[in-house]
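Q: Below: sequence and its predicted model.
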Amino acid sequence: MGTHTISRSTASRSGEAVWNTAFLVVCAVVLAGLVTKLQQEFLPSALSTQVGHNSEVWALVLALGTGMFMLERTEATGTSRIPVLLVCLACLGLAAAVYWLGTPPTVKTLNEPLLGAGLLIGYLCLPRPLPRAVPWLITGIVAGVIVVWSQVTFVFLQAESMTALLVAPLAFDVMTSPARRTPKASAGRVTAWLSLLILLPALALASGDLRTEGGFAPDLVDYLARGAEGFWGVALLQLYVVLRRARSSAPIHSPTQVSKGAE
């Protein structure tokens, strides 16, 4: 019984590692294509421009996903989190570098998802379970910053990182859980949540002239539109994690559970 449990757990981790790697490679390829404007070779001009504006989605998913999947591995094997924290610091360093070192616009714009990913990887490294109020508190603080200071230069320029920080605590600690913990919400609630993450910024983008009228509400709608990629990046990563878990028929065991099974 113990050997069977261990082999299933090991096989499950190996299968997840393959899927995670493939997912990140796809994200990296798409991001590289958008940064180099490869889409201009085969897409109509207007569509190419619009698609190119979404490179931040893939940068956020690539950076945050790398940290998250490494964290899964460390929790499954009981190894040190130092490599994950190094990824966190690397994201923050890259965010500063691409912004301050005179990089091309298609690269400079990635400072937002890199900053957001670095901060969120640090958040995911906090010991779990967190007090139930913590993700709501963080989301509330970020929401307050957006509402009060959305027109302050730094907050305005970091719209995509701010929106990711706004929704990720709820995405990964209320709807689903980071690393290898069991999802906390029903499939219906998760579906509704993902729909909200996709549709809310889409509606803000479609608001047209409302965004240019000035005033509190138009400014807030404009900010949500500017931060659309933060919403969509979190949604894409969460959707992948949900689908990956759904396809896995083998239960995921912690090292403690495996040890008990072996006994």
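A: Nice, thanks for sending it over. These figures come from a predicted structure and were not determined experimentally.
Q: From now on I want contacts and neighbour counts done on CA atoms only, so please keep to that.
A: Fine.
Q: residue contacts, the residue nearest to Ser248 when sequence neighbours are not counted?
A: Excluding the flanking residues, the one nearest Ser248 by Cα to Cα, 6 or more residues apart in numbering is Ser12, at 7.3 Å. Counting by Cα atoms under 8 Å, 6 or more residues apart in numbering, Ser12 makes contact with 248, 250-252.
Q: quick one: which of the residues you listed is most hemmed in?
A: Neighbour counts for the contacts of Ser12 (other Cα atoms under 10 Å) peak at Ile252, which has 20 neighbours.
Q: Skipping its backbone neighbours, what lies nearest that residue in space?
A: By the measure of Cα to Cα, 6+ apart, the closest residue to Ile252 outside its immediate chain neighbours is Ser9, 6.0 Å from it.
Q: What of Arg226?
A: Distance criterion Cα to Cα, 6+ apart; nearest residue to Arg226, sequence neighbours excluded, is Ala159 at 6.0 Å.
Q: Please report how far the spatially most central residue of the chain lies from Asp209.
A: Centroid-nearest residue in the chain: Val234, 3.7 Å away (criterion: Cα atoms, centre = their mean). Distance, Val234 to Asp209, by Cα to Cα, to the nearest Å: 27 Å.
Q: put this beside the first:
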Amino acid sequence: MSLFARSLIFYGVLTVALLALVTKAHALVLPAGLASQVGHNSEALLFALLVCAEVQFFRPWARRTARPWFWTVLVAAVMFLAAYLLLHSGWTSTLVTLNEPIFGAALVLLYVMVPRPFRLAPVVSIVVLAFVVVAFDTALVLDQAESLVPFMLAPLAFDVFDRTILEPEQPDRPSLRVLWIVLLLAVGLTFMLLAPWAREDLQGWLRYGIDYGQRASEAYWGWVLVHVYFGYVLGARWRRAAPEGARTSSVDQA
């Protein structure tokens, strides 16, 4: 199957699934309990759609232009504005909640345009984590868990565990990718299991941390979808046929 066909199927399936969750059509075919649980994952689907499109289409295009950062900042600003307007739109909650993956994907867009190799990637994750801890009581941190946590994971995803997404010329390390996917799933499931206990008496840094980690659970599922797409749906085809703009070039060294 061609790269185009694989991409079309992936984006098509995720888009249909997202529309089903937003319109609550999934509740017509799933049991009530399962439908409620699945319905909370629309943010993961939109985040994966946006990040995959940023890497596969926008990044190569922008890096072929004379002013890649101009277009990057412009698109990110439009996404930030869209997220803000959606948050204050007064629309149904199934739509308003999508402001978080849009905001998070805008942050990731800025990150993916940083020249590679990027040796300070883990530092970025540490800085974001420190910001969340220090400013934990602010509205920004509390309301944007599904934006900040996905962004915090981006350096680990792109520059530690699965470098071939942004640097297709790098050696593929499938075992490292699998380890990262397993870690994401384990963290997400652990927070899910511990959240009811934490919320029984929401006091202390441990319970607050578990509650916050659970609120950001869509970040883990979203990143799993990103890695599955580039690592397995596209797989070696991405590493062989990635557009020139996706590869290390003189733009990165400028």
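A: Perfect, thanks for sending it. What you are looking at is a predicted structure, and each value in this text was computed from that prediction instead of being measured.
Q: Got a TM-score for the two of them?
A: Superposed pair, TM-score by TM-score structural alignment, normalised by the length of the second structure: 0.84. Supporting alignment: 241 aligned residues with a Cα RMSD of 2.6 Å.
Q: what helix or strand does the residue nearest to Ile252 of the first structure sit in?
A: Following DSSP states H and E, one finds Ser9 of the first structure within helix 2-35.
Q: what does Ser80 of the first structure give?
A: For Ser80 of the first structure, there is no host helix or strand (DSSP H and E).
Q: My guess is it contacts Thr74. True?
A: Yes: between Ser80 of the first structure and Thr74 there is a contact at 6.3 Å, judged by Cα atoms under 8 Å.
Q: which residues touch the residue of the second structure most remote from its centre?
A: Relative to the centre of the second structure, the most outlying C-alpha is that of Asp201, 30.3 Å out, by Cα atoms, centre = their mean. Shown in contact with Asp201 of the second structure (Cα under 8 Å, 6+ apart): Arg207.
Q: do that again at 10 Å, thanks
A: When contacts are counted by Cα atoms under 10 Å, 6 or more residues apart in numbering, Asp201 of the second structure touches 207-208.
Q: Same question for Leu148 of the second structure.
A: 100-101, 103-105, 107-108, 128-129, 131-132, 140-142, 154, 216, 219 are the contacts of Leu148 of the second structure under Cα under 10 Å, 6+ apart.
Q: likewise Leu184 of the second structure?
A: Here Leu184 of the second structure is in contact with 153, 178, 190, 217, 219-224 (Cα under 10 Å, 6+ apart).
Q: Kindly recompute the last result at 8 Å.
A: Leu184 of the second structure is in contact with 220-221, 223-224, counting by Cα under 8 Å, 6+ apart.
Q: Among those residues, name the ones in helices.
A: 220-221, 223-224 (DSSP state H).
Q: re the thing from before, start and end residues in the second structure for whichever helix or strand comes after the helix holding Ser9 of the first structure, please.
A: Once the chain leaves helix 2-35 of the first structure, the next helix or strand it forms, by DSSP H and E, is helix 45-52. Mapped onto the second structure using TM-score structural alignment, helix 45-52 of the first structure spans residues 32-39.
Q: List of residues touching the matching stretch?
A: 21-22, 24, 26-27.
Q: Pull the most distant pair out of these.
A: Greatest spatial distance among the contacts of stretch 32-39 of the second structure (Cα to Cα): Val22 and Ala27, at 10.7 Å.
Q: Look at those two and report which has more neighbours.
A: Val22 (22 against 17).
Q: mind listing what that one touches?
A: 39, 42, 94-95.
Q: quick one: which of those residues is nearest to Val149 of the second structure?
A: Closest approach to Val149 of the second structure among these (Cα to Cα): Ser42, at 16.0 Å.
Q: distance of the closest one from Val128 of the second structure?
A: For Ser42 of the second structure, the distance to Val128 of the second structure equals 24 Å [Cα to Cα].
Q: So for those two, which residue has more residues nearby?
A: Higher neighbour count among Ser42 of the second structure and Val128: Ser42, with 23 against 16, using other Cα under 10 Å.
Q: Please give the element, helix or strand, for that one.
A: Following DSSP H and E, one finds Ser42 of the second structure within helix 42-53.
Q: That helix against the first structure, how far on average?
A: Compared with the first structure after the fit, helix 42-53 of the second structure shows a mean deviation of 1.0 Å (mean Cα distance after the TM-score superposition for the first structure).
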